[in-house]
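Student: requesting a structural model of the entry that follows:
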Amino acid sequence: MLLTVLCLLSLRLLNTNGEPCPNPAKHCSSETFNVVFPNVGCLGCQGGCEAGYIMTSNPNVYRETTAPMGHYMYKGLPVPNNKNVSEPQWLCNPGDECHAGFFKSAMMGHPSCEWCGEGCSHCSGFGHCTRCFGGYKTQIHLSHGVATRKCLPGTVFCPNRTEHCTHKIFVLESAGCLGCQDCEDGYMVTFNPLYYSYHGGHYDYKGLTIHDGRNVNQPRHICHQGTTCPDGWYEIHHAPVSICEWCGLGCVRCGGRNDCRECKHGYTLEHSHCLLDSHIVG
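Tutor: Predicted structure coming up:
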């Protein structure tokens, strides 16, 4: 029934005059829906993607507003206040798998990845979250006897923004700033060695008591550009995310956290660890 409604809506839109999207989605199978439609916004790649890409809903299409039921004008066309006309509703991401925070679905017969909802890393459908990103808390809501699970955001943002992260990042009392747990395409979640730089003892940060002196200015994970880990890091896979973990101080190649194979200049490899030459007693 829903698919029938969507098809009818698409046919109606095709007969409606629109304007090209200001930032059209890329790798669409056609430009049919890369148009700003009145009372809808920019649909992007709703008609499907080129081979090697999968349709993915774009959470950035929604924007916060005090008047969600109203509209604003774009080149003479009304756009709902809660829609960002500069963001296509459907994008084409490389590959055939969904990012963390999205679930497999189908749109008009095309395989697609749909958003789980803010802060959710794993779900069975929108509003049915099974796991939240760090910094969010699961909330169970009952409506007409049906339970839904959503993720409530933390209260304090990390002071330094993590570029190319797909979700918001918050400070935790127990761990400081966890940083990014899912990065944009072309970037890998990568451990930040500076996360171990201590602030010194327990301290207060914007009403939170940070334990173990974690420096909230240094997120645990950041986004490194590339599809492989840099020298000094090794890859582990936690479906659907691959993470670059640190080999350790002075190590440039390893098989794991305590399995260094090669050290940088100025260090000596001993028992799978790198020791600073100046600390080695002859």
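
Student: CA only for contacts and neighbour counts going forward, please
Tutor: Will do.

Student: residue nearest the middle of this structure, spatially speaking?
Tutor: Closest residue to the average C-alpha location of the chain: T166 at 2.2 Å, with CA atoms, centre = their mean.

Student: another one to check against the first:
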Amino acid sequence: MIFTFVFIVGCAVSIHGQKAPCPKEVDHCIHPCSVVQTFGNQGCNQCADGYLRISNPKHFNHSAGFSFGMQNYKGVQVLVSQSVTEPQYYCTKGPLCPDGWYRLVEEGELLCSGCAPGCAKCSTRDVCDACRDYCVLSSGKCTKCT
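Tutor: The predicted structure is shown next:
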């Protein structure tokens, strides 16, 4: 119960909290990029016409795991598991997502999200249409990946 309260308060603070300009702007993005308290480099929240937002798997520092440790970027406190250099979202030439990604509508906006590991083409995160060369497709899943 206490953890939930702390997490909710932390989210509320970060939405209205500190932010700083990103180290590098995202190409084809309409609005300036910001590094936001707790969540790091938000990347692009709206791409120019002819481009789709795509999630960036490099944004999350998987080696840090989910950690409450903080890093400081220009006076903004960011979780060590979130990147300040890699944007959470960037823009890719639309209207189709690149291989390894699928189209997803999130909050009324079309974006590209990543397929499951080992999947080369998918229609949703959990339904793979073609696997990478090192995996075998079985009932919409990539298995026996070597």
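
Student: mind checking the TM-score on these two?
Tutor: Scored against TM-score structural alignment, normalised by the length of structure 2, the superposed chains reach a TM-score of 0.72; 129 aligned residues with a CA RMSD of 2.7 Å.

Student: excluding chain neighbours, what is closest to the residue nearest to the centre of structure 1?
Tutor: C183 (5.5 Å; CA to CA, 6 or more residues apart in numbering).

Student: please apply the same query to T146 of structure 2.
Tutor: Among residues not flanking T146 of structure 2 along the chain, Y134 sits closest, at 5.6 Å (CA to CA, 6+ apart).

Student: cool, G10 of structure 2 as well?
Tutor: T38 (7.9 Å).

Student: in structure 1, what residue corresponds to the one you found?
Tutor: In structure 1, the residue equivalent to T38 of structure 2 is S174, according to TM-score structural alignment.

Student: give the contact list for V171 of structure 1.
Tutor: By CA atoms under 8 Å, 6 or more residues apart in numbering, the contact list for V171 of structure 1 reads 135, 154, 156-158, 177-178, 216.

Student: element containing the alignment partner in structure 1 of L111 of structure 2, please.
Tutor: Counting by TM-score structural alignment, L111 of structure 2 corresponds to I243 in structure 1. Following DSSP states H and E, one finds I243 of structure 1 within strand 241-246.

Student: mind giving me the packing neighbours of the very next helix or strand once past that strand?
Tutor: Scanning forward in sequence from strand 241-246 of structure 1 by DSSP H and E, the next helix or strand is strand 251-254. Applying 3 or more CA pairs under 8 Å, 6 or more residues apart in numbering; DSSP states H and E, we find strand 251-254 of structure 1 packed against strand 233-238, strand 260-263.

Student: go through the longest one and flag the buried ones.
Tutor: Burial within strand 233-238 of structure 1, assessed by neighbour count using 16 or more other CA atoms under 10 Å, is assigned to 233-235.

Student: not counting sequence-adjacent ones, nearest residue to the aligned partner of C135 of structure 2 in structure 1?
Tutor: Residue correspondence to structure 1 (TM-score structural alignment): C135 of structure 2 is matched to Y267. Of all residues not flanking Y267 of structure 1 in the chain, L276 sits nearest, at 4.5 Å (CA to CA, 6+ apart).
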